[in-house]
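**Q** What follows is a predicted structure for the sequence shown.
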Amino acid sequence: MFENLSQYKNFKAKRISSYDKTGGNADRWVIDAQSSRTIADIEGPGKISHIWCTIFGKWGEEDKREFDTYSLRKVLIRMYWDDEKEPSVDCPIGDFFGLGHARAYSYQCAFFNTSCNDSIEGTINPRIAMNCWIPMPFRKKARIEVVNEQDINIIIYFYVDYQEHKEISTDTLYFHAQWKREKPVAIKDNGGVNLTDKNNYLILEAFGKGHYIGTNMSIDNTEGNWWGEGDDMIFVDRDNDDKWPPDLHGTGSEDYLCHAWGMQKVSHLYSGQPWCEYNEYGNTHHNKGKVCVYRYHVIDPIPFKKSIRVSIEHGHANDRGDDISSVAYWYQDEPHTVFVKMIPAEKRIPEERR
């Protein structure tokens, strides 16, 4: 991380932010209800190096402020590279920064950190600082759009820090991130044996040349007992050949997430569980209710030349029907396969059962 810090950097550091151009302190932009706004439109070649932002609802006197508690799921962040018409990043803003289930919680890892007041830790609340340090290079242009799919206006404070370069090398790939949600059907009649990824939860399927750099997952444990026995499976460059076994086959969800004997409340550089709904840490397999986990392949990316398919079982041999959502992160060449259309805001809201 620090080995090249002393070397001269041959780029120009730049920033786009929401600062008040009148010299005042209203350092925020408004995004109207059911509308979108481009917060950054940058000419290349260059590289986005850091994004900070925080959002809130209708602003005014303290007793007149109004916000939608589910803003972290109802507000989207989209990114477009060069002249593409379809986004390379399409996620609820909270999930993009690793905040699942529209919850606010503080954590830190290699790619992201977030920070909120202790009084709202773990609650459904958008008043949280969100940071991303994933490098995002581009050749011609970069555009970041924030989409407000709520019925009230929002305000956003933001920095987009980037670098102006003279050129971007020909082997440089483009950053992508995609959110999805599914409540898969539990399979109870396979005798506890699974020799295919056909019925797994699909984290990522991409075509082209690139490398997978990880995922965060938000799991709503609707069945109440231990959820983490589902194996991870990754097929690389198979050309429609699903011959068993996959190129990478894991031994369980907690193992893919670099944990053991259940999940622990930790936020490490490359893996962690920064939040869970029920803190029964005296019980090895305590994870009832909602959990948020991540695994980032920073020093162990998984390259592909033609295609990649990343999936994970929902329970051992897919014997569970939990509510799962995820963000997959990867780099690849363009053009990429157009993403499935984002589901409506009301279908992104987590189910609350307490």
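**A** Received the coordinates, thanks.
**Q** For the rest of this, base every contact and every neighbour count on C-alpha atoms.
**A** OK.
**Q** List the contacts of S88.
**A** By Cα atoms under 8 Å, 6 or more residues apart in numbering, the residues touching S88 are R78, M79, Y80, W81, F175, H176, A177, Q178, H336.
**Q** list the contacts for the fourth one?
**A** Residues near W81 by Cα under 8 Å, 6+ apart: P87, S88, F138, R139, K140, K141, A142, R143, Y174.
**Q** I'd like the distance from stretch 38-52 to the chain centre, please.
**A** Centroid separation for stretch 38-52 versus its chain: 18 Å, with Cα atoms, centre = their mean, to the nearest Å.
**Q** Just the buried ones among the contacts of S88, please.
**A** With neighbours counted by 16 or more other Cα atoms under 10 Å, those contain buried members at R78, M79, Y80, W81, F175, H176, A177, Q178, H336.
**Q** And the helices in the stretch 201-350 of the chain, which stretches?
**A** In the stretch 201-350 of the chain, the helices defined using DSSP state H, counting those that start in this stretch lie at 253-256, 345-348.
**Q** take the one below as the second:
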Amino acid sequence: MSNLSGMFKDLTKVKKARNGRFASWDQRGMNQDYWEIPAGESITIGEVEGPGCITHIWMTSSCRKVKAPSILDPELNANAAPVMEIHPALGVIWDDYDPFYYRKVLIKITWDDQDTPSVLAPFGDFFCIGNSYPGNFSSLPFNVSLKPEEAGRYGAPCSVSCYFPMPFNKKAKFEIINQNELPFILYFNIDYEMYKEPLDDDTAYFHASWNRQNPCDGWGADLQVNSPEVNTVTNLKGDGNYVVLNTEGTGHYVGCNLTVKHFQGSWWGEGNDMFFIDGEEYPSLNGTGTEDYFNHAWGMQRNSFPFFGTIVHEGDTDGFQVSYRFHLTDPVRFEKSLKVTIEHGHSNHLSDDWSSTAYWYQTLPTVKPLSILPVEDRLPVVPILPERITPKVELTTEQKNARESYLKRWENYEPVRQEQFRIKENKARRESKMNTEFAKKLREDYK
């Protein structure tokens, strides 16, 4: 019996396993190492037979609409390095970036022979991008890496990683559902291990689910936070609390990310967390405030740590906060059911916009099928600028000719660029099948 202990003790043992990977690499051997997932379409980015375990997910993405004719040749540019498609140079191309695509695209993961997914969440929120607004942060299970010049804007391209282990006994299937009206660019590496022996019967499977309440049902959003009138109202059973997770089965909750858009202009974090384990009427785990649940105090600070922290601080946005808390050393166990809730303001008096992604492990089957709001109900609430009216100017002959020439060039450019989109979309469909076929061969060779 080994006396070794510690977080990385598995690295000191040789194990029987074979590595595999789903990736968007250009299987023609060229450098177009991304997939362009068509609008309104679902694509399987990888499917493999078990037993096995997903060990790491890395992705980066973008989404844009062509707004005007580039001065670059549309066919030549389509086969060049796609830097222009991610970060356009000034005056070279003019694309209309979708600021909310992180909420319009879904990630869906199904384990074994289930007919319902165990992971269903907006692409961004799964990777802790709240409100489609990425922020640099580093935790143990999730990381987001954002270039400084991209910070502070909705829909900014970034890289995302997930290190939660995701075991499966019979099959793992990863799908991306693009519910946008625009194509979705995705680079990805999904690393996994294959095993020859079946997993133990008590193996807990990774789950993730997204929820939103906009607005929360507050009874006194016009009343000052921390006022004596509000603070003397009781809430012992969690009636009306925001629900982070409500699941049935046997397993353990390992954390969440939470996005709160606050409207009153005071403070949103006075609500207590309440955990209801195995159907109890009163919560057996009671907290002392939302910021306390996220291991902060006296408000939220601008920091991120392995288990908890701030991703986007409300002082740096138009009034919303994105936070995370992972129960990696203190998972919340349940045998029959678990309901994780937080008050939105003390005794639920505030009517803010709350959204969250919960992460947990449980044995199969996934008893309560996961559902998600339609795309129009997932979009962030953002300030709307007043309409800008441009002056009408009487054109000279030369100016008229310039405008007519511009429109003529657009007539020629736009269909060619659209054709390149269709070519890339077909490449994604083709390589989707190739990824699954390659994984199947790899699995057959390792049995």
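**A** All right, it came through fine. These numbers were taken from a predicted model, which means no experiment stands behind them.
**Q** Would you pull the TM-score for this pair?
**A** Once superposed, chain against chain, the TM-score is 0.93 (TM-score structural alignment, normalised by the length of structure 1); 343 aligned residues with a Cα RMSD of 1.7 Å.
**Q** okay, the helices of the stretch 201-350 of structure 1 in a markdown table with distance to E3 of structure 1 next?
**A** Converted to a markdown table, the helices of the stretch 201-350 of structure 1 look like this (distance: least, Cα to Cα, whole Å):
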| stretch | distance to E3 of structure 1 |
| --- | --- |
| helix 253-256 | 29 |
| helix 345-348 | 42 |
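**Q** of those helices, which approaches M130 of structure 1 most closely?
**A** Nearest to M130 of structure 1, of all the helices of the stretch 201-350 of structure 1, is helix 345-348, at 19.6 Å by Cα to Cα.
**Q** against structure 2, where does the closest one fall?
**A** Across structure 2, the stretch matching helix 345-348 of structure 1 (TM-score structural alignment) is residues 375-378.
**Q** how far is that stretch from where the chain is centred?
**A** 14 Å.
**Q** Tell me the counterpart of K306 of structure 1 in structure 2.
**A** By TM-score structural alignment, K306 of structure 1 lines up with K336.
**Q** thought its match was touching G249?
**A** Yes: the pair K336 of structure 2 / G249 is scored as a contact, 4.9 Å apart, by Cα atoms under 8 Å.
**Q** And the two? Which one has more around it.
**A** Using other Cα atoms under 10 Å as the criterion, K336 of structure 2 and G249 rank with G249 on top: 19 against 13.
**Q** mind checking what that one lines up with in structure 1?
**A** By TM-score structural alignment, G249 of structure 2 lines up with G208.
**Q** Likewise for T357 of structure 2?
**A** Using TM-score structural alignment, T357 of structure 2 pairs with V327 in structure 1.
**Q** one step back: can you tell me which of the contacts of W81 of structure 1 lies nearest to I39 of structure 1?
**A** Once Cα to Cα is applied, the member of the contacts of W81 of structure 1 that ends up nearest I39 of structure 1 is R143, at 7.8 Å.
**Q** list the contacts for the aligned partner of that closest one in structure 2?
**A** Taking TM-score structural alignment for the superposition, R143 of structure 1 sits opposite K173 in structure 2. K173 of structure 2 makes contact with T44, G46, E47, V48, I109, T110, W111, according to Cα under 8 Å, 6+ apart.
**Q** And the last one, how far from M166 of structure 2?
**A** With distances taken as Cα to Cα, to the nearest Å, W111 of structure 2 is found 9 Å from M166 of structure 2.
**Q** okay, and the common contacts of these two?
**A** Y205.
**Q** In structure 2, what range does the helix or strand harbouring I42 of structure 1 match?
**A** Following DSSP states H and E, one finds I42 of structure 1 within strand 35-43. Mapped onto structure 2 using TM-score structural alignment, strand 35-43 of structure 1 covers residues 41-49.
**Q** residues in contact with that stretch?
**A** Contacts of stretch 41-49 of structure 2 with the rest of the structure, by Cα under 8 Å, 6+ apart, involve 22-23, 37, 169-179, 429, 432, 435-436, 439-440, 443.
**Q** Can you tell me which of those are classed as buried?
**A** The buried subset of those (16+ other Cα under 10 Å) comprises 22-23, 37, 169-179, 429, 432, 435-436, 439, 443.
**Q** for whichever helix or strand E75 of structure 2 is part of, which positions count as buried?
**A** Per DSSP H and E, E75 of structure 2 falls inside helix 74-78. Of the residues in helix 74-78 of structure 2, P74, A78 count as buried by neighbour count, 16+ other Cα under 10 Å.
**Q** if we look at the helix or strand following it, which residues are touching it?
**A** Using DSSP H and E, the helix or strand that follows helix 74-78 of structure 2 in sequence is helix 83-86. For helix 83-86 of structure 2, the external contacting residues (Cα under 8 Å, 6+ apart) are S62, I93, P157.
**Q** just checking, which of those belong to strands?
**A** S62 (DSSP state E).
**Q** quick one: the most centrally placed residue in structure 1 and C292 of structure 1, what's the gap?
**A** Compute the mean C-alpha point of structure 1, and by Cα atoms, centre = their mean the closest residue is F96, 3.3 Å away. Distance of F96 of structure 1 to C292 of structure 1, computed by Cα to Cα: 13 Å.
**Q** Just tell me the aligned range of the particular helix or strand that has R409 of structure 2 in it in structure 1.
**A** Using DSSP H and E, R409 of structure 2 maps to helix 397-445. Under TM-score structural alignment, there is no match for helix 397-445 of structure 2 anywhere in structure 1.
**Q** by contact count, what packs against that helix?
**A** Here helix 397-445 of structure 2 touches strand 18-23, strand 35-37, strand 41-49, helix 74-78, going by 3 or more Cα pairs under 8 Å, 6 or more residues apart in numbering; DSSP states H and E.
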